[in-house]
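Asker: Structure for the following, please:
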Amino acid sequence: MELLPLFLTALALGLLGGGHCIGMCGGLMGALTLAIPADQRQGWPLWRVLLGYNFGRIASYSVAGALLGSLGWLIQDLGLGQGLRVLAGLLMIAMGLYLANWWAGLTRIERLGRGLWKHIEPRARKLLPVTRLPQAILLGSLWGWLPCGLVYSTLVWASSQGDAVLSAGLMATFGLGTLPTLLATGLLANRMMALLRKRLVRITAGLMIILFGIWTIPGPHTAWVMGGQHGTHEHPATPHSGH
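Answerer: Model (predicted):
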């Protein structure tokens, strides 16, 4: 049962980050929709391609989670696990501050991924226009590497669990949490954008992510939140010892 809070946290991060998702990927999602031939932009043909995009995107999150989860295991094996947890918590707090419109410093972290994205974007453009499902999945898998502070902060948090498989699963769950926002189209997208732009909604989402960040940072408060369980293990032997 110790895994349940982790997966619920990952899902909540995806859901609460909806405002950032629309800002970062809403325009891209619209462009990808327009890249579908006009006669396929309705009904099941449209949804099949949209789901293909997002399947590929979430798959790339999982791959990144597995890669960084392996690195997180190595870092914990070197006795630096608490440092990684502190970094993950601070990044999550920065994301909460960004969502609440209190501090935009997280956008500087997104610049770190722009070098990689410059090499990926030309390959993604070659897949347009999208006419087949495998094409949509491949394009989505490239889209998943778009520089994004929300993804980066969640990725570091997931990798701090020190287990490649668990990290991959957490990133997949996070990706599922972003689906409602990124699948919304037309009038529904406009309504969702209006909702996510409301100050109270943004502040509430930001505060909740800040609390997740504080919970992630090792310390006495973590044991208190978890009802007396210790959350600062240096060498988790199994995925169950992440928190």
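
Asker: okay, CA-based contacts and neighbour counts for the rest of this
Answerer: Noted.

Asker: What residues of stretch 170-187 count as buried?
Answerer: 170-179, 181-184 (16 or more other Cα atoms under 10 Å).

Asker: hmm, who's touching it?
Answerer: With contact meaning Cα atoms under 8 Å, 6 or more residues apart in numbering, stretch 170-187 is reached by 6-7, 10-15, 17-18, 21-22, 25-26, 29, 50, 54, 57-59, 61-62, 65, 154-155, 158, 189, 192.

Asker: Point out the ones among the buried residues of stretch 170-187 that are inside strands.
Answerer: Applying DSSP state E to these, no entry is found in strands.

Asker: from those, which ones fall inside helices?
Answerer: In helices, judged by DSSP state H, the following of these are found: 170-179, 181-183.

Asker: How about the contacts made by Ser141?
Answerer: Contacts of Ser141 by Cα under 8 Å, 6+ apart are Tyr53, Phe55, Gly56, Arg57, Ile58, Ala59, Ser60.

Asker: one more, for comparison:
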Amino acid sequence: MLVSAFILGLLGSFHCVGMCGPIAFMLPVDRSNSIKKVSQIAIYHFGRLLAYSVIGLIFGLIGKSLYIFGFQQQLSIIIGVIMILIVVVPQQTFNKYNFSKPIFKAISKVKNALGAALKKKTLDAFLSIGFLNGFLPCGLVYMALFAAIAGGDALNGSLYMAVFGLGTIPLMTTAIYFSHFLKGKARQRIQKVIPVVVVIIGALFILRGLGLGIPYLSPAPVHDMVANGMNCH
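Answerer: As a prediction, this is how the structure comes out:
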């Protein structure tokens, strides 16, 4: 499933550029020193990956608690269905409900801290910008978090989100260097592919949750494998 995380991050970064692109364009990088510029961008990305990993760790713990109660297979199916519904159901339906309202104050604080960090040029400022950037609301990040919960383990959740973040690095780096490169029909075409990828990933989670006994793709439930092992003896 880590491959799906990278693909979701790679293709989803076209959406991320639209949402977080202004932050990338505004990064106070040193444009007179290419080596220093590269190190600043690397620290910025490290901050984002760190934020994603922390969030993945938290949601992975949630998935682990559900796993302990025996809901792992059902959780994978539910998350797969949710991912597909988010793509299939018209956006207007979701716009009727403001799910982010309860955490609006927290998001405002993140934005204020981000604005203050963008005025600095120290290395720790780039780390802060990247870390805070990772906590801004983003539909693609929410998708990845659903997958992190289905991982059923804190480490798996953190790793999934880290790999998702790695997938966003190529395009986000391009956005920093070439702000006008990511416009036009190519971007629009790839944005159309993103919902298809999300549906495929959702279908994979459903398939995994069904426990059909297909190695790697839809492994049998743990209790079934234990029972089969006992029968062999």
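
Asker: quick revisit: among the contacts of stretch 170-187 of the first structure, which are in helices?
Answerer: The helices, defined by DSSP H, take in 6-7, 10-15, 18, 21, 29, 50, 54, 57-59, 61-62, 65, 154-155, 158, 189, 192 from the contacts of stretch 170-187 of the first structure.

Asker: any idea which helix or strand carries whichever residue in the second structure pairs up with Trp215 of the first structure?
Answerer: In the second structure, Trp215 of the first structure lines up with Leu204, judged by TM-score structural alignment. Per DSSP states H and E: Leu204 of the second structure is located in helix 185-210.

Asker: From the contact counts, what lies against that helix?
Answerer: helix 2-25, helix 72-88 (3 or more Cα pairs under 8 Å, 6 or more residues apart in numbering; DSSP states H and E).

Asker: Going by neighbour count, list what's buried in it.
Answerer: For helix 185-210 of the second structure, by 16+ other Cα under 10 Å, it's 191, 194-195, 197-210.

Asker: And stretch 54-72 of the second structure, by the same measure?
Answerer: Using 16+ other Cα under 10 Å as the burial criterion, the residues of stretch 54-72 of the second structure that qualify are 54-67, 71-72.

Asker: Find the pair from the residues you listed with maximum spatial separation.
Answerer: Val54 and Phe71 (23.2 Å; Cα to Cα).

Asker: Tell me which helix or strand the residue nearest the centre of the first structure sits in.
Answerer: Central residue check for the first structure by Cα atoms, centre = their mean: the C-alpha nearest the mean position is that of Val151, 3.6 Å away. Secondary structure assignment for Val151 of the first structure, by DSSP H and E: helix 149-159.

Asker: Over which residues of the second structure does that helix lie when aligned?
Answerer: Against the second structure, helix 149-159 of the first structure falls on residues 139-149 (TM-score structural alignment).

Asker: average distance between that stretch and the first structure?
Answerer: On superposition with the first structure, the average gap between stretch 139-149 of the second structure and its aligned counterparts reaches 1.1 Å (mean Cα distance after the TM-score superposition for the first structure).

Asker: What are the buried residues along that stretch?
Answerer: Buried, per 16+ other Cα under 10 Å, within stretch 139-149 of the second structure: Leu140, Val141, Met143, Ala144, Leu145, Phe146, Ala147, Ala148, Ile149.

Asker: same check, this time on stretch 97-113 of the second structure
Answerer: Ile107, Val110, Lys111.

Asker: Relative to Gly144 of the first structure, how far out is the counterpart of the last one in the first structure?
Answerer: It refers to Lys111 of the second structure. Counting by TM-score structural alignment, Lys111 of the second structure corresponds to Glu121 in the first structure. Taking Cα to Cα, to the nearest Å as the measure, Glu121 of the first structure falls 11 Å from Gly144 of the first structure.

Asker: Counting neighbours, what do you get for Pro45 of the first structure?
Answerer: Other residues near Pro45 of the first structure number 15, with proximity taken as other Cα atoms under 10 Å.

Asker: What about the closest residue to Ile36 of the first structure other than its chain neighbours, how many residues nearby?
Answerer: Nearest residue to Ile36 of the first structure in three dimensions, chain neighbours excluded: Val130, at 5.2 Å (Cα to Cα, 6 or more residues apart in numbering). Neighbourhood size, Val130 of the first structure [other Cα under 10 Å]: 20.
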